[in-house]
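Q: sequence unavailable; structure follows:
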């Protein structure tokens, strides 16, 4: 059985303008970054894998699905890769929409080559940062999944700042039982202190709705 080898961080250029796509590819390869070109959003989506790493350069206006529509689809598919929107038109409303939808930058054609390459490097660094943050979040969520329902109840009361005596009264259990639950919570969450446990709780509340994100490669 062969194991699929992870792809290196790659720049995905999506533009129906073949001339621009090839020029962008040439520039990006000059800084030794892998590049894959696509002529449409649909073509890109046909091979999209949320485990792929890198960044996306996408034209805002293309036949079929637009760059803004692609952004929405990728967000629904839990894409972590940063998106840079490019456009030949200085359309402020479109730029605002793109940024609100999560684009890290909107670049107007034509642009300075050095500025473009610097932006690519920043996007790749942002992708790496997001994935490291994701891995850290997943560790916390996985630890939380080890807790029993009762331990989660006690966890919430601890976060509210209640003492073991107060928690026992609220949950109708003994002081010793609460203390035992607290010890198990600290052990399972691998927390050394209540402040650390509180930080984990914030992570859980922030990430719980997106628990189904596929783990990134690497």
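A: Noted; the coordinates are in hand. Note that this is a predicted model, so its numbers are computed, not measured. Numbering: from 1, shown residues only.

Q: all contacts plus neighbour counts: C-alpha atoms, from now on.
A: OK.

Q: show me what the longest helix along the chain packs onto, helices and strands only.
A: For the chain, the helix with the greatest residue count under DSSP state H is helix 113-145. Packing contacts for helix 113-145, counted by 3 or more CA pairs under 8 Å, 6 or more residues apart in numbering; DSSP states H and E, involve helix 18-29, strand 54-59, helix 175-189, helix 194-207.

Q: list the buried residues in that helix.
A: Taking 16 or more other CA atoms under 10 Å as the basis for neighbour counts, the residues of helix 113-145 that come out buried are 117, 119-121, 123-124, 126-128, 131, 134, 137-138, 140-141, 144.

Q: here's the one I want to compare it with:
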């Protein structure tokens, strides 16, 4: 993307690498850094939970020795990035349980660099696509659910471009009542104008209509 004479590059993906083995962490981190990723390395799950930004876009590389309960704990803390688990090829049952618990993919240890880069690339792009498609809709739905039934009626008629007087006639209420509901709708969506309200609620159309 170009802005003026400055070329703006898209933000780099952030890979959270969770592995208790420092030598393994260093090797994997070096490969990822060399190929354009930002790497945040952690020796354990607690360090990740305490220090990693849940808003970061990328993926999580997890050594399964960290523990079987980590995936659920991370999700409950708001970390929605795809998880790629790493484990010895002889240790299949924990891998199966991790996949059943929501892990995106698995790679064997010792890690093959080409496989690592392929899986990480796919996971990171999947996360970016998820954020672009579903997070705006999720945020809009959460705001929409704060509306009362009558505010919801007013909301949909507002987004169709109807005036307060037209809405009042259709709903059989006073213009003053419409204006009160309209104010509540704006407040709950954090909108400052009708255009802003419509822009904020575009993701709702395919979900709720």
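A: Alright, I've got the coordinates. Only a predicted model underlies this, so the values are computations on that prediction, with no experimental measurement involved.

Q: so after superposing, what's the score?
A: Comparing the chains after superposition, counting by TM-score structural alignment, normalised by the length of the second structure, produces a TM-score of 0.65; 168 aligned residues with a CA RMSD of 3.5 Å.

Q: so how much does the longest helix of the first structure differ from the second structure once superposed?
A: Its aligned residues in the second structure lie a mean 2.0 Å from helix 113-145 of the first structure after superposition (mean CA distance after the TM-score superposition for the first structure).

Q: I'd like the next helix or strand past that helix.
A: helix 149-159 (DSSP states H and E).

Q: got the contact list for whichever helix or strand comes after that next one?
A: Where DSSP H and E defines the elements, the next helix or strand beyond helix 149-159 of the first structure is helix 164-171. With CA atoms under 8 Å, 6 or more residues apart in numbering as the contact definition, helix 164-171 of the first structure has outside contacts at 154, 157, 158, 174, 175, 177, 178, 179.

Q: do that again at 7 Å, thanks
A: Contacts with helix 164-171 of the first structure, where a contact means CA atoms under 7 Å, 6 or more residues apart in numbering, come from 157, 174, 175, 178, 179.

Q: mind picking the two most distant members of those?
A: Taking CA to CA, the two most distant members of these are 157 and 174; they sit 14.6 Å apart.

Q: more neighbours, those two?
A: Counted by other CA atoms under 10 Å, residue 157 of the first structure and residue 174 do not tie: residue 157 has more neighbours, with 18 against 14.

Q: what's the closest non-adjacent residue to that one?
A: Counting by CA to CA, 6 or more residues apart in numbering, residue 157 of the first structure lies nearest to residue 167, which is 6.3 Å off, once chain neighbours are set aside.

Q: can you find the partner of that neighbour in the second structure?
A: Taking TM-score structural alignment for the superposition, residue 167 of the first structure sits opposite a gap in the second structure.

Q: quickly note the distance from residue 167 of the first structure to residue 85 of the first structure.
A: Taking CA to CA, to the nearest Å as the criterion, residue 167 of the first structure is separated from residue 85 of the first structure by 51 Å.

Q: then residue 180 of the first structure?
A: Separation of residue 180 of the first structure from residue 85 of the first structure (CA to CA) stands at 53 Å.

Q: so for these two, which residue has more residues nearby?
A: Applying other CA under 10 Å to residue 180 of the first structure and residue 85 shows that residue 85 carries more neighbours, namely 25 against 13.

Q: so what corresponds to that one in the second structure?
A: So, by TM-score structural alignment, residue 85 of the first structure is matched to residue 85.

Q: that match should be in a helix, yeah?
A: No. Inclusion of residue 85 of the second structure in a helix is not indicated when DSSP: H, G, I helix; E, B strand; the rest coil is applied; the result is strand.

Q: show me the contacts for it.
A: Applying CA under 7 Å, 6+ apart as the definition, the contact partners of residue 85 of the second structure turn out to be 61, 62, 63, 64, 103, 105, 106, 107.

Q: same check, this time on residue 82 of the first structure
A: Counting by CA under 7 Å, 6+ apart, residue 82 of the first structure makes contact with 55, 56, 103, 104, 123, 126, 127.

Q: residue in the second structure paired with the first one?
A: Applying TM-score structural alignment, one finds that residue 55 of the first structure aligns to residue 59 in the second structure.

Q: surely residue 106 of the second structure is within a strand?
A: Yes. Following the definition three-state DSSP, residue 106 of the second structure is counted among the residues of a strand.

Q: tell me the residues of the second structure aligned with stretch 26-33 of the first structure.
A: Aligned by TM-score structural alignment, stretch 26-33 of the first structure falls on residues 30-37 of the second structure.
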